[in-house]
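Undergrad: this one's sequence-less:
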C-alpha cells in the first residue's frame, strides 16, 4: 500500500476495462486520480466508487485542445500530475484487404494521435516537476507480433511502441524528470476483448492463481505493472517495452 502516496495521475479510457482497473489500483496505492473517458456516465461511476481521491472528466483523446483543459482541471483539483497513462483505445476488425481508410484512420487517430497529444501535453507540465514523473503508454502484443485480422489496431500500437522510445530519449536528453515506457498486453479479460468482433470466449478470468497459456489475463495483471512503472521504484527504467502476455510472445497460443 501507499506505493503512489503523494502522486497525481491521469488515466484515459478509465470508464471500463484496463483503465478502470488501473485507476482503482492507483487510488488504492495512495494516488489521487483523474479518470477520463468519452463515456462520461461510465467514468463517473468508476470515480464515484473510488471516492474523494478521484474525479471524472469527459475526454475525446483526439481533441487537441481538450488535453490542455484536462491538465488544467487536474492542477485545479489536485495539483500538477506526475503520472499519465495513455490507455484509451478501441478495436475494429479489418485485414489489409478489407479495412477501409476511414476505419484505419479512426483507430490510428485514437490510439496513435491521441497518445502523441497526451505525451506532448504531459511533458509540457511534467518537465517542471520537482519529483520523478512517468508516462505509461498502452501498446499491445500486436505491436510485437502483428495481428492480421486487425491491421489498423496493429499499426497504431506499433506506432505507440516506437513513439514511446522517442519520447523517453527526448526527456533524457533534455534532462527532464520524466520516464516513458510502453506496456504490451496479450488478451486481457475486458469488455473490448469480450466484444463479439474480437471473439474471446471462455469463463471469467480469476483474479488470482496461475493462468494457462492461451487464456485471458485479468485487468489487475496490467494494473500491477502500471503501479510499478508509475512509482519511483522504477526510476532506472525508461524507453522500455513490457509484455504482459503469459509467454505468448515466445509461444503463440
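TA: Sure, I can see it. All figures in this text were calculated on a predicted structure; none of them were measured in a lab. Numbers count the residues shown, from 1 in each chain.

Undergrad: make it CA atoms for all contacts and neighbour counts henceforth
TA: Fine.

Undergrad: got the buried residues for the helix or strand hosting residue 35?
TA: With elements taken from DSSP states H and E, the one containing residue 35 is strand 32-37. Counting neighbours by 16 or more other C-alpha atoms under 10 Å, one finds that the buried residues in strand 32-37 are 32-37.

Undergrad: Just the endpoints, please. Distance across stretch 93-111?
TA: Across its full length, stretch 93-111 reaches 15 Å end to end, with C-alpha to C-alpha, to the nearest Å as the criterion.

Undergrad: So which residues make contact with it?
TA: Contacts with stretch 93-111, where a contact means C-alpha atoms under 8 Å, 6 or more residues apart in numbering, come from 61-62, 88-92, 148-153, 155-157, 160, 197-198.

Undergrad: which of the residues in that stretch are buried?
TA: When burial is assessed from 16+ other C-alpha under 10 Å, stretch 93-111 yields the following buried residues: 93-94, 99, 103-104, 106-111.

Undergrad: As a check, name the ranges of all helices in the stretch 101-250 of the chain.
TA: 101-108, 114-126, 142-145, 151-173, 191-194, 219-230 (DSSP state H, counting those that start in this stretch).

Undergrad: and of those, who's closest to residue 76?
TA: Each of the helices of the stretch 101-250 of the chain was scored for nearness to residue 76 using C-alpha to C-alpha, and the closest is helix 114-126 (13.3 Å).

Undergrad: got the angle between the closest one and helix 101-108?
TA: Taking axes from the mean of the first three to the mean of the last three C-alpha atoms, to 10 degrees, one finds that helix 114-126 is oriented at 30 degrees with respect to helix 101-108.

Undergrad: looking at this protein, which residue ends up farthest from its center?
TA: The C-alpha centroid of the chain is most remote from residue 97, which lies 28.8 Å away (C-alpha atoms, centre = their mean).

Undergrad: then this one, side by side with the first:
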C-alpha cells in the first residue's frame, strides 16, 4: 500500500549519528531528525558543548545521547561508530558534518593547516562512512548518509575570501558523495550532500564580520542569510523514505547564491 506523506517522513525508532552536532548546522539537523522521531547520537570534541546540546534536544522531547570524539583522529572515529551501536543500536542515518576551515592567501597557506582541513573534512567523512557501512548499513541492506559540503565547493571565491583548503575539501565532498552513492547503491544505501550557503555560525563568524553580514545577505537573491530552520526540510528528505530514490545528489541551501555564481 502506498504510504502517506506523514508515513514517508516518519523516522520513529531510527538511530541517527550526527557529527559536529553540538551547535550550528549540525544541531539544527539533529533537531530535524529528532522531531521526525529518530533517536539522536551527537558527537563533537567538547563534552560540555555536547551535554548542553543533548539537553536542548531532550527539552524538545527528543531522545538524545552524546559521545565526545575528534573526527580528525581515526581511532576516535572507529570508537564513535562502535560505541553508538553499543548504546543505541544499529545506525540508520549518518550525518557527516564535523568540519574545519582556515583563512589565508593561497601563496601563504600553511601546509599543516591544509592537511588539518583536508583530514577532518574529507578523510574523516570517508573513515566514518566506511565504518558505519561495514558495521550497520551493508549487513542490513539499508542506510542513509548525508554529507555536509558547502557552496564553497561548487565554485571559486572572490579575492577577499581566502579559504583555498576549505573550498577544495568541500568540492571533494561533493564528488565523494557521487562516487560513494555509485558503489553502495546495491546495498540499499543512499548518499547525498547538502551544500549550505552563508549561515551565522562559529565557522563563518570571522568572514561575516570581515565582509559584513548585511552585505553578504544582499548578495543572495532572497536577500538574507540562512536561519535555524533552513536545513531541516532537506535533511529530512534525504534521511527518510521520502527520499529513497534520491542518491548521489547535492543541493544548495543558500538563498539562491549558487544560481547566480554558476555553481
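TA: Nice, I can see it. None of the values given here were measured: they were computed from a predicted structure.

Undergrad: TM-score for the pair, please.
TA: Overlay of the two chains. TM-score (TM-score structural alignment, normalised by the length of structure 1): 0.89; 243 aligned residues with a C-alpha RMSD of 2.1 Å.

Undergrad: CSV for the helices of the stretch 101-250 of structure 1, including distance to residue 73 of structure 1?
TA: CSV is the format used below for the helices of the stretch 101-250 of structure 1 (distance: least, C-alpha to C-alpha, whole Å):
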stretch, distance to residue 73 of structure 1
helix 101-108, 26
helix 114-126, 13
helix 142-145, 33
helix 151-173, 24
helix 191-194, 28
helix 219-230, 21
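
Undergrad: Of these, which is nearest residue 41 of structure 1?
TA: In terms of C-alpha to C-alpha, the element of the helices of the stretch 101-250 of structure 1 nearest to residue 41 of structure 1 is helix 191-194, at 16.0 Å.

Undergrad: From the chain's centroid, how far away is stretch 183-198 of structure 2?
TA: For stretch 183-198 of structure 2, the gap between its own C-alpha mean and the chain's C-alpha mean amounts to 10 Å (C-alpha atoms, centre = their mean, to the nearest Å).

Undergrad: what does it contact?
TA: Applying C-alpha under 8 Å, 6+ apart, the external contacts of stretch 183-198 of structure 2 come out as 137-138, 141-152, 173-174, 177-178, 180-181, 204, 216, 225-226, 231, 234-235, 238, 244, 246-255, 257.

Undergrad: how about 7 Å then?
TA: Outside stretch 183-198 of structure 2, the residues within contact range by C-alpha atoms under 7 Å, 6 or more residues apart in numbering are 137-138, 141-151, 174, 177, 180-181, 225-226, 238, 246-254.

Undergrad: buried subset of these?
TA: 137-138, 142-151, 174, 177, 180-181, 225-226, 238, 247-254.

Undergrad: hmm, back to that, what's the closest of the buried residues of stretch 93-111 of structure 1 to residue 21 of structure 1?
TA: Of all the buried residues of stretch 93-111 of structure 1, the one with the least separation from residue 21 of structure 1 (C-alpha to C-alpha) is residue 111, at 18.9 Å.

Undergrad: Residue 1 of structure 1 contacts residue 29, correct?
TA: Yes. Here residue 1 of structure 1 lies in contact with residue 29, judged by C-alpha atoms under 7 Å, at a distance of 4.9 Å.

Undergrad: which of those two has more neighbours?
TA: When neighbours are counted by other C-alpha atoms under 10 Å, residue 29 comes out ahead of the other of residue 1 of structure 1 and residue 29, with 18 against 10.

Undergrad: what do we get in structure 2 for residue 95 of structure 1?
TA: The alignment partner of residue 95 of structure 1 in structure 2, by TM-score structural alignment, is residue 105.

Undergrad: how close does its match get to residue 111 of structure 2?
TA: Using C-alpha to C-alpha, which is the criterion applied here, residue 105 of structure 2 is 12 Å from residue 111 of structure 2.

Undergrad: Could you pull up the residues touching residue 98 of structure 2?
TA: With contact set as C-alpha under 7 Å, 6+ apart, residue 98 of structure 2 has these partners: 19-20, 71.

Undergrad: secondary structure class for it?
TA: Here residue 98 of structure 2 takes the coil state, with states given by DSSP: H, G, I helix; E, B strand; the rest coil.

Undergrad: Just put the buried residues of strand 32-37 of structure 1 in CSV and tack on distance to residue 81 of structure 1.
TA: CSV is the format used below for those (distance: C-alpha to C-alpha, whole Å):
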residue, distance to residue 81 of structure 1
32, 9
33, 9
34, 9
35, 12
36, 14
37, 17
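
Undergrad: Give the aligned range of the strand holding residue 35 of structure 1 in structure 2.
TA: Using TM-score structural alignment, strand 32-37 of structure 1 pairs with 39-44 in structure 2.

Undergrad: ok now the strand holding residue 35 of structure 1, how far from the chain's centre?
TA: Chain-centre distance of strand 32-37 of structure 1: 12 Å, with C-alpha atoms, centre = their mean.

Undergrad: who's in contact with it?
TA: By C-alpha under 7 Å, 6+ apart, the list of residues contacting strand 32-37 of structure 1 reads 7-15, 23, 27, 43, 47, 53-60, 74.

Undergrad: Centre of the chain to the next helix or strand after that strand, how far?
TA: Next in sequence after strand 32-37 of structure 1, counting helices and strands by DSSP H and E, comes helix 40-50. From the chain centre to the centre of helix 40-50 of structure 1 is a distance of 17 Å (C-alpha atoms, centre = their mean).
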